[in-house]
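Participant: starting from these lines, generate the structure:
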Amino acid sequence: MKLAVIGTGYVGLVSGVCFALKDNKVICVDMAEEKIEKLKRAESPIYEPGIEELIEQNLREERLEFTSDLGEAVRRSDIIILAVGTPSLPNGEANLQYIEQAAADVGAAMNGYKIIMTKSTVPVGTNEKIREVVARHTRHAFDIVSAPEFLREGSAISDTLHPDRIIIGIDNPELRETMVELHQDFTDNIYVTDIRSAEMIKYASNAFLATKISFINEIANICEKVGADVTNVAVGMGMDKRIGSSFLQAGIGYGGSCFPKDTNALIQIAGNVDYEFKLLKSVVEVNTDQRYMIISKLRESLGQLNGIHVGIWGLSFKPNTDDIREAPSLEIVETLVKEGAFVKVHDPIAMDKFREQFDHEHIQWCSTAEEAALGCDAVCLLTDWDHYRQVDLRMLGSVLRKPVLIDGRNVFSEQQIAESGLEYYSVGRPRMSGLNGLSPSVAGAV
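Facilitator: Below you'll find the model as predicted:
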């Protein structure tokens, strides 16, 4: 099929690349000329493992094009995919300015019947607004489809090529066959519903996953007080098929562009119809509080923050991405600096983006994890990059001024800590220390 994808962020670029891999003719559109020129050279504006190789392959095999000429892309395509950003407004609502502008531009450029498919995350009822906007700018017939994405940064290509399911919202039954045909190369697990339900499915899914994360973090906080180990609790819970093991990893909370934005937007969607979403408000509150656990454990181990030297391992909100949007590191580093601490930071990918958003004379930018630890009173692990799992903990103890490791992602095992020579703080687990050679626990399957 002939597709135009409006927007070359995570959703638009990954979707365009993956549709092209399935032998569709795809034109990706972005108004930023510099970005388009880089894409034509197979240089990705986003960090996503494997994306540049797939762009280069699709360009070479002439299935993928990049342009800043939206009109030409629309005229040459049968299906127009809207994948522009819908960032949060100060009140938490989704900002629909960019998608409404894209809809107007698409309508003005249409030269015949088109299917307009929204992949951007939008509040319930937005596709009806898109229909109204397009209709004001064209005399041609068109249909609207909602096809929300469920990709995860860092594994976006795999998530797109091998999705758990695909949701398609339509109001014209005649579109069903075309939409299923477009997507069935990815999976047969396709659920076709009405447009408003498809819009809600995306928000409800992300809100539920965010709820699981906040729930296990609350359990972790109780575990610390009663002497239980949240990692063992999560394993036991996850063995129940009704619960499942995913998103039960305790830590310092979620971040990124989706969960924070979508939970706040759903709270606003509920508020707009006079419903108070009490549960989701608590999920957001728990997540905000959880990241400050790092600060409280620093105070517990060192007594004060003023004048201390702290190494930070990990700035991105999750591994395998350079995205720092809503990352716990932002608030943690800012708090440390405000309290008078000196901070040495390291991240395999996200340092430049972090520095663009937050820089300070008390921050030292380090090229290795070891450099970030050298001479510090403590190291705080904020992002569970595999890079940090490989660090020699005995070496870490030898370069620290005080042997304190605060693990915000529960990366290290009790056995590793017992042999480390470190004073170790984690999330929801009993206090562990390698200073006295503690023995590992006996938890495990029988």
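
Participant: drop to CA atoms for contacts and neighbour counts, all remaining ones
Facilitator: Fine.

Participant: OK, contacts around the closest residue to residue 143 other than its chain neighbours?
Facilitator: Nearest residue to residue 143, sequence neighbours excluded (CA to CA, 6 or more residues apart in numbering): residue 115, at 4.9 Å. With contact taken as CA atoms under 8 Å, 6 or more residues apart in numbering, residue 115 is in contact with 78, 79, 80, 142, 143, 144, 145.

Participant: was I right to think the last one contacts residue 195?
Facilitator: Yes - the pair residue 145 / residue 195 is scored as a contact, 6.8 Å apart, by CA atoms under 8 Å.

Participant: so what sits against both of those two?
Facilitator: By CA under 8 Å, 6+ apart, the residues touching both residue 145 and residue 195 are 127, 168, 169, 170, 171.

Participant: can I assume residue 168 sits in a helix?
Facilitator: No - using DSSP: H, G, I helix; E, B strand; the rest coil, the assignment for residue 168 is strand, not a helix.

Participant: where do the helices sit along the stretch 151-300 of the chain?
Facilitator: 156-161, 176-183, 195-226, 230-238, 259-272, 278-290, 293-302 (DSSP state H, counting those that start in this stretch).

Participant: the structure of the following sequence is requested for comparison with the preceding one:
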Amino acid sequence: MTGASRRIAVFGAGYIGLVTGACFAELGHRVVVRDIQPERIRLLNSSDVPFFEPGLGELIARNKERLAFTLDVQEAVADAEAVFVCVDTPPTASGDADLSRVWAVIDAVRRASHLVAVVVKSTVPVGTGARVRAALDERGLTHVGYASNPEFTAEGRAVDDFLHPDRVVIGTEDPTAAAWLADLYKPLDAPVELMDVASAEMVKLASNALLATRITFINEIATVCEATGADITRVSRAIGLDHRLGPHFLKAGLGYGGSCFPKDSRALRAMASNSGYPFQLLNAVIQVNELQPRRAVQRLKAELNGLKGRRIALLGMTFKPATDDMREAPSAVIAARLLAEGATVTCWDPMAPRTTADHAPWTSVTRHPDPLTALTDADAAILVTEWPELTELDWPTAARTMRTPLLLDGRNLLDPTPLLAAGFTHMSVGRPTHRPT
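Facilitator: Coordinates of the predicted model:
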């Protein structure tokens, strides 16, 4: 806990807002989270978290005396010292970030003259802070500080990332806001990087773009490995042992997805293009990533000599394990391409929301409650998400239930040796195809 309990308003009850609010409450502060969706607030007030994030539900329950949820702006800001803006900034048709929700918050707090600061955690284009500062000034809030405080949490480990950060980035020209925020984060015992607002905004976009570039690079190397007979798992391990490079984000697979990397990469590319600079490296990163799940379908098509009339099982739907998030998931591209090729598609995922079935391409996909049922009578399977349940699956039984025991391991999760013994043809990313003798 901090020495002094602060009063904080968090606008946005999504992944970032709820984690931010719950973690600040865990640090001993009084937090009110405000959202515009009545059903979401109803669920939270009923102690029901509207999405899955490990540890978040327990954190909210443990701090229920310090944590409140509301639809009402005035209830949220009444006693708050600072407002944290944690709303979505989805891409527009041009690839730019849609800041309408950010502006709605700024307009909503126009009478909150008692605030120390308005703090934006949402990912925004560089230059947004200057515009927000001007908007606050126009509303007579010249004395209210403004800060950019980007988040660096990954879905599936967001609570731990917040409470044990590598660094805290604070961008502000206001010394009072800087001191208030530095004190707020002091219990986390992490380096605090103080800088100007524009630099803080760029840190977030550049960090995600660099991580996306590492993923794309290793996927390109994997493709070369497939052509030359090299093994990407051995290559990436040896690369990662170089202290200059490290092992993180060097795992070949079906490409990145989720709410951050695709959106932020496109936003940075759009921002550069709007400034007259064609960000060619980022263009290539985005293009390669969009191709990666399509390559998996093409490889399967070649292996089966066509996909029309074939039954293909997808194992995993979410963009990564330990989350129920389907945003920009490679599974959607794979399912759509399989259907376009005339295949019948079945799927399994332990956490993908049931409402997914209401949206294309999932309206044409049959979802099953367990992997073995999804695999029954399948001509092939693609392992899309590296759920730990798949390492414990009875693969010999799976081989017997499938029409053709063919598996494309899109995450290089499984050891091919026992699969070969079970009768599988084992394809993967960046490794030779193994066929039973």
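
Participant: and the TM-score between these chains?
Facilitator: Overlay of the two chains. TM-score (TM-score structural alignment, normalised by the length of the second structure): 0.96; 432 aligned residues with a CA RMSD of 1.4 Å.

Participant: coming back round to it: which pair of the shared contacts of residue 145 and residue 195 of the first structure spans the longest distance?
Facilitator: For those, the farthest-apart pair by CA to CA is 127 and 168; their separation is 12.6 Å.

Participant: next, show the common contact partners of these two.
Facilitator: Each of 145, 146, 195 lies in contact with both residue 127 of the first structure and residue 168 under the rule CA under 8 Å, 6+ apart.

Participant: what kind of secondary structure is the first one in?
Facilitator: Okay, so that is residue 145 of the first structure. Assignment for residue 145 of the first structure (three-state DSSP): strand.

Participant: which residues touch the aligned residue in the second structure for it?
Facilitator: Matched to the second structure by TM-score structural alignment, residue 145 of the first structure sits across from residue 147. The contact partners of residue 147 of the second structure, taken as CA under 8 Å, 6+ apart, are 117-120, 129, 170-174, 177-178, 197.

Participant: give me that answer again for 7 Å
Facilitator: 118, 119, 120, 170, 171, 172, 197 (CA atoms under 7 Å, 6 or more residues apart in numbering).

Participant: so which of those is the closest to residue 309 of the second structure?
Facilitator: Among the contacts of residue 147 of the second structure, and counting by CA to CA, the member closest to residue 309 of the second structure is residue 120, at 50.7 Å.

Participant: what residue in the first structure is paired with that closest one?
Facilitator: By TM-score structural alignment, residue 120 of the second structure lines up with residue 118.

Participant: over to residue 43 of the second structure?
Facilitator: Match for residue 43 of the second structure (TM-score structural alignment): residue 38.

Participant: ok so, going back, can I have the buried ones of the shared contacts of residue 145 and residue 195 of the first structure as a PyMOL selection?
Facilitator: One line in PyMOL is enough to select the buried ones among these; burial here means 16 or more other CA atoms under 10 Å:
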select buried, resi 127+168+169+170
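
Participant: count of neighbours near residue 130 of the second structure?
Facilitator: 13 (other CA atoms under 10 Å).

Participant: in what helix or strand does it lie?
Facilitator: helix 128-138 (DSSP states H and E).

Participant: in that helix, what counts as buried?
Facilitator: Quick answer for helix 128-138 of the second structure (16+ other CA under 10 Å): 128, 129, 132, 133, 135, 136.

Participant: mean deviation of it from the first structure?
Facilitator: Here helix 128-138 of the second structure, set against the first structure after superposition, deviates by a mean of 1.8 Å using mean CA distance after the TM-score superposition for the first structure.

Participant: give me the angle between that helix and helix 197-228.
Facilitator: For helix 128-138 of the second structure against helix 197-228, the angle by axes from the mean of the first three to the mean of the last three CA atoms, to 10 degrees is 150 degrees.

Participant: picking up where we left off before, list just the one of the helices of the stretch 151-300 of the first structure that sits closest to residue 388 of the first structure.
Facilitator: helix 293-302 (17.3 Å).

Participant: just tell me the aligned range of the closest one in the second structure.
Facilitator: Counting by TM-score structural alignment, helix 293-302 of the first structure corresponds to residues 295-304.
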